[in-house]
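Enquirer: Here is a sequence together with a model predicted from it:
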Amino acid sequence: MNTHLIDLQVQSGIATLCFNRPEKRNAMSDDMRTEFIVALEHVANDKSIRALVLTGNGKGFSAGGDVAGMERRMQAPIGEVGFNGWSRQQRVHHTVSLLHTMPKPTIAAVNGAASGLGADTALSCDFIIASEAASFTWSYINRGLIPDGGGMYFLPRRVGLAKAKELIFSGRKVNADEALRLGIADRMSSAETLLADAQAWATELSQGSATALALGKTILNQTFELSANQVFAQGSQAQGICYTSSEHRDAVMAFLNKSGDKNTPQRPSQD
């Protein structure tokens, strides 16, 4: 899938999605968001794709929201600005939700500046690997705005509440070394090997049962909001589904055949 603003390639079960607006440092326009949504829905629904790597073409990961688009929104009739803004936010949140709830591992390979919505988009992935040239800034405050792409939810979970407030209130830039130290980034890589390292990591993370990965991720995404008993209950339901999966059956039979215990009486399992 290769479109004007989004470049999506799939190789060996790993999808690599590149923001493709390098002349604007991959700032997110409305048209780009539309293509992004289509690409994310395709990746989520294609069972042959086991993981997603997200990166940017050119020098930047994503400069965030398109300022030219902000200017056009301000030119709308006063009575329509609020509702237009609300409608746009529904699409922003839909995009964030698609990425956050993707039923397979997601990695942001941050190759340069990730600013505002770009930084939020990286945080929406399960993991972040940053090149030495990467930087992060929640610069919304400089435009009189608040983080609207998930940053107020994801950033405190990575760095703690006080540090998240400091980064959002100041809008200052965080370089790659500090991002790794704070826990914004999970790994670092050189600019030359960033994409290959991200793809190799995606392959490593997606070797297991796709069913177990999807169900486990769904529960893990909620663990800070749910009680222990709720997590246990959801885990029990998910495990029941895993018991019926072909991946579980094949793995058990492969283990028994390898160990030569296929015909040996087994003690009843307690699982």
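Expert: Okay, I see it.

Enquirer: From now on I want contacts and neighbour counts done on CA atoms only, so please keep to that.
Expert: Noted.

Enquirer: Spatially nearest residue to residue 93, not counting backbone neighbours?
Expert: In space, not counting the residues next to it along the chain, residue 93 is nearest to residue 149; the distance is 6.7 Å by CA to CA, 6 or more residues apart in numbering.

Enquirer: Next one for the comparison:
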Amino acid sequence: MSDYVTYDESDHVVTLTLNAPEKRNAISTFADCDAVVEAVRRVNRDRGVRAVILTGAGTAFCAGGDLKAMRDRKGIIEGSHADLRENYRRGVQAMANALYECDAPTIAAVNGPAIGLGLDVACMCDIRIASEKARFAESFIKVGIVPGDGGAWLLPRVVGMSMACELSFTGDQIDAATAKEIRLVSRVVPHDELLPAARALAARIAANPPEMVRMTKRLLREGQHMRLSSLLEISAAYQALAHSTEDHKEAVSAMLEKREPRFTGR
């Protein structure tokens, strides 16, 4: 079992840390990808988890793919053309699917460079906040490859097609302030305040009815590629479920009684 991801839970919030600072949290092996997938599965199995923070150990968020592994054709970058195609499906693409489809809301706390795959990992999360030391690049083109991890689908949905094309075709690196300007991140904070800011945001999310937050996330996800009429049908079904929950009754009662609600997830 890889120790590439650490898992810490407190007050209904899980912090996942990419934990390979010696290689700037680059992703190079199936074990690295599997560690992320298993961490997300653990979140999904625990209905007590109400929000997830994803960050990196050391000075980087994630440096993307491991260039030495690419050079030496090791790990995921190993075998024939057919092998490589299957390796991507089994490795980084399985990780992308898992992280993007995580049931709980996810916050990427980008503490340093998020390069190539690292940028796309941040885009797999629902919300991105950045340290002033963060840097971003959709830099696959710079090493002669394409976004094999879903970045061509993710990035345009975050920053729009024109900016996604500019970042992808040039491979240019941008700083945190520019990332906020193009809406790649929601906010930029001083480096030492990054995790406190992420935890405060996660706590505000966790203070709400947890199942309704998860259903709201699902509606937002489905709304990215579904007709309005179809989304309205799902919304009606979810709303009927929401009205039958104890947390809905508690929310209404607390608002009328001008007190803090106590949500249980039921």
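Expert: Now that the structure is in, tell me what you want to look at. Not measured: the values here are computed from a predicted model.

Enquirer: Can you calculate the TM-score here?
Expert: Overlay of the two chains. TM-score (TM-score structural alignment, normalised by the length of the second structure): 0.89; 254 aligned residues with a CA RMSD of 1.9 Å.

Enquirer: Okay, the residue nearest to residue 93 of the first structure and residue 156 of the first structure: tell me how far apart.
Expert: To residue 156 of the first structure, residue 149 of the first structure is 14 Å away according to CA to CA, to the nearest Å.

Enquirer: who has more neighbours, these two?
Expert: residue 149 (26 against 15; other CA atoms under 10 Å).

Enquirer: what sits against the more buried one?
Expert: Going by CA atoms under 8 Å, 6 or more residues apart in numbering, residue 149 of the first structure touches 92-93, 96, 117, 120-121.

Enquirer: do the same with residue 150 of the second structure
Expert: Shown in contact with residue 150 of the second structure (CA under 8 Å, 6+ apart): 93, 96, 120.

Enquirer: Ok, residue 111 of the first structure next?
Expert: 55-56, 59-61, 130-134, 191, 194.

Enquirer: The residue most central in space within the second structure and residue 244 of the second structure, how far apart?
Expert: The second structure has residue 125 as the residue nearest its centroid, 2.0 Å off, counting by CA atoms, centre = their mean. Look at residue 125 of the second structure and residue 244 of the second structure: by CA to CA, they are 30 Å apart.

Enquirer: Also residue 131 of the second structure?
Expert: 41 Å.

Enquirer: For the two, indicate the residue with more neighbours.
Expert: Using other CA under 10 Å as the criterion, residue 131 of the second structure and residue 244 rank with residue 131 on top: 24 against 11.

Enquirer: Residue 240 of the second structure corresponds to which position in the first structure?
Expert: Superposed on the first structure with TM-score structural alignment, residue 240 of the second structure falls opposite residue 240.

Enquirer: Secondary structure class of its match, three-state.
Expert: On the three-state scheme (DSSP: H, G, I helix; E, B strand; the rest coil), residue 240 of the first structure is labelled helix.

Enquirer: What about the residue nearest to residue 177 of the first structure when sequence neighbours are not counted, how many residues nearby?
Expert: In space, not counting the residues next to it along the chain, residue 177 of the first structure is nearest to residue 132; the distance is 7.7 Å by CA to CA, 6+ apart. Around residue 132 of the first structure there are 18 other residues, counting by other CA under 10 Å.

Enquirer: what do you get for the one 4 residues further on?
Expert: Around residue 136 of the first structure there are 30 other residues, counting by other CA under 10 Å.

Enquirer: and the aligned partner of it in the second structure, what is it in contact with?
Expert: Matched to the second structure by TM-score structural alignment, residue 136 of the first structure sits across from residue 136. Applying CA under 8 Å, 6+ apart to residue 136 of the second structure gives the contacts 113-115, 119, 173-176, 179.
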